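Student: no sequence for this one, just the structure:
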């Protein structure tokens, strides 16, 4: 029972404080846009992107044994198959330009959301800021 309680508390602590969650949620759209721009830059530099599909294949496999003899049967295996897919540079440049145009507004929204978080959780903000170093 104690282990379950400790695991639950660790899981809860991993989520962060309400102030940290609020900050993370406020900056979520901005950080996703920045991640997408990074991914676009990588795809443009490589000239391709990766696509993962799941494929089901039949496989001849050992199903068991009976009286020392192995029995075989067909089994389904579903596996991820990753392939290179060529990119459309014009489309990626267009999407990158769209994101670049949206970034200032997303940055302002994130800053406003984080300011709201500081207003909503002032005690946690004070606890997060270290006290000034004493001169001495």
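Tutor: That came in fine, so what should we check first? Predicted, not measured: the structure shown is a model, and the values here were computed from it.
Student: can we go C-alpha only for contacts and neighbour counts from here?
Tutor: Fine.
Student: neighbours around residue 33, how many?
Tutor: Other residues lying near residue 33 total 17 when counted by other Cα atoms under 10 Å.
Student: do the same with the one 5 residues further on
Tutor: Neighbours of residue 38 under the rule other Cα under 10 Å: 13.
Student: how far away is it from residue 46?
Tutor: The spacing between residue 38 and residue 46, counted by Cα to Cα, to the nearest Å, is 12 Å.
Student: just residue 16 next, same as before
Tutor: Following Cα to Cα, the distance that separates residue 16 from residue 46 is 37 Å.
Student: another structure for you, compare them:
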């Protein structure tokens, strides 16, 4: 019997809501999905000639604060802003990274076929 969940949360919750076979398949494909995501990022970086990195910038905001005596006043509130910064990439290094990820993905695809068969054998759906 397939268990259904009434809430929508990230992958962890989805994995917890699936059948044992679905959870097994999700676990078996986790590294493959990560490598494919990294390959897509690397291909984008090669096409653009730069990568985007997040930079944290601390700062202050002026806000109304409540004083214990019951009145409001202006006060500084610490904040952190996130911005994206363009960073140049070395095309040869990015291509080597992409080649290594492609080789890793090829191995993982072969392993995934075996893991998928194992999941289906261990947890047949009925």
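Tutor: That came through fine. The structure presented is a predicted model; accordingly, all values stated were derived computationally and were not measured.
Student: After superposition, what's the TM-score here?
Tutor: With the length set by TM-score structural alignment, normalised by the length of the second structure, the two chains reach a TM-score of 0.76; 114 aligned residues with a Cα RMSD of 2.5 Å.
Student: with the second structure superposed, average distance for the longest helix anywhere in the first structure?
Tutor: Under DSSP state H, the helix in the first structure containing the largest number of residues is helix 89-120. Per the superposition on the second structure, helix 89-120 of the first structure and its aligned residues are separated by 1.1 Å on average (mean Cα distance after the TM-score superposition for the first structure).
Student: against the second structure, where does that helix fall?
Tutor: Here helix 89-120 of the first structure aligns to the second structure at residues 91-122, judged by TM-score structural alignment.
Student: Check stretch 20-33 of the first structure too.
Tutor: Under TM-score structural alignment, the match for stretch 20-33 of the first structure is residues 22-35.
Student: how far does that stretch stretch from start to finish?
Tutor: Stretch 22-35 of the second structure has an end-to-end distance of 20 Å (Cα to Cα).
Student: List the buried residues in it.
Tutor: Going by neighbour count (16 or more other Cα atoms under 10 Å), the buried part of stretch 22-35 of the second structure is 22-26, 28-29, 32, 35.
Student: Residues in contact with that stretch: which ones?
Tutor: Residues lying outside stretch 22-35 of the second structure but in contact with it, judged by Cα atoms under 8 Å, 6 or more residues apart in numbering, are 15-16, 101, 104-105, 108-109, 112, 115-116, 119.
Student: Mind putting the residues you listed into a markdown table with neighbour count?
Tutor: Supplementary listing: the contacts of stretch 22-35 of the second structure in a markdown table, determined by neighbours: other Cα atoms under 10 Å:
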| residue | neighbour count |
| --- | --- |
| 15 | 17 |
| 16 | 13 |
| 101 | 17 |
| 104 | 15 |
| 105 | 20 |
| 108 | 19 |
| 109 | 13 |
| 112 | 19 |
| 115 | 18 |
| 116 | 17 |
| 119 | 20 |
